[in-house]
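In: Turn this into a structure:
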Amino acid sequence: MLALTKRHLLLYWRNRSGVLFSVLGALIAFVLYLVFLKHSMQQQWRHLPASAKLLDSWLIGGTLAIASITTTLSALNQMVADRENQVQLDLRQTDGGPLRLTLSYFASATLIGFGMQILLFGIMLGYFHVQDQLTMNWPQVGQLLGLMLLGALLATALNALLLQQIHRLSSLTSLSTVIGTAAGFLVGCYLPIGSLPHFAQLLVKLTPASYLAALSRQVLLQPQLHSTFAHHTGARHHFEQQMGVRLHWTTLLTTQQMLLVLLAILVIAYLGALVPQLRRSHR
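Out: Okay, here's the model as predicted:
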């Protein structure tokens, strides 16, 4: 399995254009914020102290969620390519069998998604540190790394489920375009969730990555929210709901509730992706 994982990683990094396109969706969100959204959003929240830092951290959380989706999907291109070229038939004849082959695809996609999120985080934090003096402490970074890993694991499983019936790279290219375009809206990164119509808000709340973005934003914004809204709990809840820092159903969900939702989806997604391979291995 380690040899297969290494193979997938090498093939991914050799395709430099594929590496660039895998982070393009996240980079578009970053550039759109800098060029079009930042000024207008700062005007909306200009009454808050240090609004620039609040919004910068908000963007980072959403962009990392987009990156987890697009980079793992790009990494799983190799699975579809092997399926189309019937390479999987040869690889399944090894001692690993179908299950380990599938796990090797998952492992490489997770590592790629995790690594690319770290890279993007470093770029965005460096830029905002120079531009707005944004800083983060080590406990925040540690929690965020854990969420990056969770996001890579979750996106890998969900993307693998989507690709189960995809047998041609041409079909995957079209699907990747749709997902890359929609991801920014579905995690509430191009537009805050509070500015969307009711049906669009419902779609966002049904998207697993929006919970990941919300958790990341909670980690990134926690010190600033505490100082900004120290004596204004109602105003804080309004900001969190409007900006997707916490998702609202009948009430605002707590951190523990959102984490439980993500873990439940993670288990269901991996069972859905791996059970067919277990059956194939058993046969």
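In: From here on, just use CA atoms for contacts and neighbour counts.
Out: Fine.
In: Nearest spatial neighbour of the most centrally placed residue in the chain, chain-adjacent residues omitted?
Out: Central residue of the chain (Cα atoms, centre = their mean): residue 65, 2.5 Å from the mean position. Leaving aside its sequence neighbours, residue 65 sits nearest to residue 213 (Cα to Cα, 6 or more residues apart in numbering; 5.4 Å).
In: And this one, please, so the two structures can be compared:
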Amino acid sequence: MNALVYRGLTLFFKNKQAVVGSFIGAFIMIGLYVFLLGDSMIKQLSMLSQPQLVIDTWMLAGVIGIVSASSTLGSVSQLIRDKERNVYTDFMISPISKKHIMLGYFLSTFFISMFVTLGVILVSELYIVFISNGALLSFKQFGLLILASLLTVLCSSAFMFFIASFFRRIDTFSTMTSIIGPLLGFLTGCYVPIGSLPEATRNVIQYFPLTSGIVLIRKILTENAFASDSPKIALAVQKELGIVMNYQHDVLIPVIILIVSSVLFLGIALWNVKRIELTR
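Out: The predicted structure follows:
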């Protein structure tokens, strides 16, 4: 299984298109912020003491969340390529347990996404401190941010692995990923402030599993930006931006949602792979 994980890591980072593709969602987010939404959002938050910092941290939290999801698309595609080239079949008829083979694919996807996400976190923190003139995250905040990102990556990897279990051709999967990548930005409330969306859309976003992870990341990354504002005003803005969402005021509930969703998606994916193999 370790060899499969190492193979997945090596093949992904050798594929420049896959690496660049992992950041497409983040590029869209930054483009929307810089060219369309940034200035108007800052003006709307003029009641805050640091509106620029609030929007910067909100945007960067979205970038971290989107990258944690979109980077799994590029890495999980290796499973589809192996299916198309019959490499996957060779693995399946080997003495290695099928469960270990699938976990090898899953763990390589998880580690790739985690490495990419950690890099984006470090760049985001440098941006906040040196460009936005924000405060450096405390050791506790940074630890919580890593934990929230890890759980988000875990859920994203399980979700994408679940989707990939239905595909056997890379061109079909690539078409799907070109749609689902940007769609994730909307489903998690990263491209548009959640408060400006219709109630039905907000409900969909609220109960989408990956939203829980991004809510945690937003809450941690924007905490210092709201430090000097009144709690009442801060809470109103946080609801508008999707930093706090109904039941997700508490940290424990989003964590439970992420863990349970990860187990469910991974369990269904493993069952689906086994089912397909039995019917062949």
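In: Okay, and the residue nearest to residue 65 of structure 1 sits in which element?
Out: Following DSSP states H and E, one finds residue 213 of structure 1 within helix 208-228.
In: gap between the helix or strand following that helix and the chain center?
Out: Heading C-terminal from helix 208-228 of structure 1, the first helix or strand you meet, by DSSP H and E, is helix 233-243. A distance of 23 Å separates the C-alpha centroid of helix 233-243 of structure 1 from that of its chain, computed with Cα atoms, centre = their mean, to the nearest Å.
In: what comes into contact with helix 233-243 of structure 1?
Out: Contacts with helix 233-243 of structure 1, where a contact means Cα atoms under 8 Å, 6 or more residues apart in numbering, come from 58, 188, 192-195, 225, 229, 245-248, 252.
In: in stretch 49-68 of structure 1, what counts as buried?
Out: For stretch 49-68 of structure 1, the neighbour count (16 or more other Cα atoms under 10 Å) marks 51-68 as buried.
In: Please read the previous query as pertaining to stretch 102-121 of structure 2.
Out: Those would be 102-114, 116-118, 120-121, for stretch 102-121 of structure 2 by 16+ other Cα under 10 Å.
In: List the contacts of the residue nearest to residue 159 of structure 1 when sequence neighbours are not counted.
Out: Leaving aside its chain neighbours, residue 159 of structure 1 sits nearest to residue 73 (5.9 Å; criterion: Cα to Cα, 6+ apart). Counting by Cα under 8 Å, 6+ apart, residue 73 of structure 1 touches 22, 109, 155-156, 159-160, 176.
In: If I align to structure 2, which of those residues are still contacts?
Out: Checked against structure 2 using both residues aligned by TM-score structural alignment, their matches' Cα atoms under 8 Å, the contacts of residue 73 of structure 1 keep these contacts: 22, 159, 176.
In: Just among those residues, which is most surrounded?
Out: With neighbours taken as other Cα atoms under 10 Å, the top of these is residue 22, carrying 24 neighbours.
In: Distance check, the counterpart of residue 238 of structure 1 in structure 2 against residue 230 of structure 2.
Out: Aligned counterpart of residue 238 of structure 1 in structure 2: residue 236 (TM-score structural alignment). Going from residue 236 of structure 2 to residue 230 of structure 2 by Cα to Cα, to the nearest Å gives 10 Å.
In: Tell me which stretches of the stretch 1-150 of structure 2 form helices.
Out: Along the stretch 1-150 of structure 2, the segments classed as helices by DSSP state H, counting those that start in this stretch run 2-14, 16-21, 24-32, 38-44, 51-84, 87-92, 98-130, 139-164.
In: Burial-wise, tell me which of the ones you listed comes out on top.
Out: Comparing those by mean neighbour count (mean count of other Cα atoms under 10 Å), helix 51-84 ranks first with a mean of 25.
In: once aligned to structure 1, how far is that helix on average?
Out: For helix 51-84 of structure 2, the mean deviation from structure 1 after alignment is 1.1 Å (mean Cα distance after the TM-score superposition for structure 1).
In: Check stretch 2-12 of structure 2 too.
Out: Stretch 2-12 of structure 2 sits 0.9 Å off on average (mean Cα distance after the TM-score superposition for structure 1).
In: residues in contact with that stretch?
Out: Stretch 2-12 of structure 2 has contacts (Cα under 8 Å, 6+ apart) with 18-19, 74-75, 78, 101, 104-105, 107-109, 111-112.
In: can I get the contacts of residue 73 of structure 1 in TSV with distance to residue 127 of structure 1?
Out: Below are the contacts of residue 73 of structure 1 laid out as TSV (distance: Cα to Cα, whole Å):
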residue	distance to residue 127 of structure 1
22	21
109	27
155	26
156	28
159	30
160	33
176	28
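In: Closest one of these to residue 258 of structure 1?
Out: Minimum distance to residue 258 of structure 1 across the contacts of residue 73 of structure 1 is 15.9 Å, recorded for residue 155 (Cα to Cα).
In: for the nearest residue to the closest one once chain neighbours are set aside, what are its contacts?
Out: The shortest distance from residue 155 of structure 1 to any non-neighbouring residue, by Cα to Cα, 6+ apart, is to residue 69 (5.3 Å). Contacts for residue 69 of structure 1 (Cα under 8 Å, 6+ apart) come out as 113, 152, 155-156, 159, 180, 183, 209.
In: ok, so of those residues, who is nearest residue 94 of structure 1?
Out: residue 156 (23.6 Å).
In: my read: the closest one touches residue 109, true?
Out: Yes. Using Cα atoms under 8 Å, residue 156 of structure 1 is in contact with residue 109, at 6.3 Å.
In: can you list residues touching both of those two?
Out: Residues touching both residue 156 of structure 1 and residue 109 (Cα under 8 Å, 6+ apart): 72-73, 76.
In: quick one: which of those is nearest to residue 131 of structure 1?
Out: residue 72 (29.9 Å).
In: Do I have it right that the closest one meets residue 113?
Out: Yes. Counting by Cα under 8 Å, residue 113 is a contact partner of residue 72 of structure 1 at 5.0 Å.
In: Determine the residues that are contacts of both of the two.
Out: Overlap between the contact sets of residue 72 of structure 1 and residue 113, as judged by Cα under 8 Å, 6+ apart, is given by residue 152.
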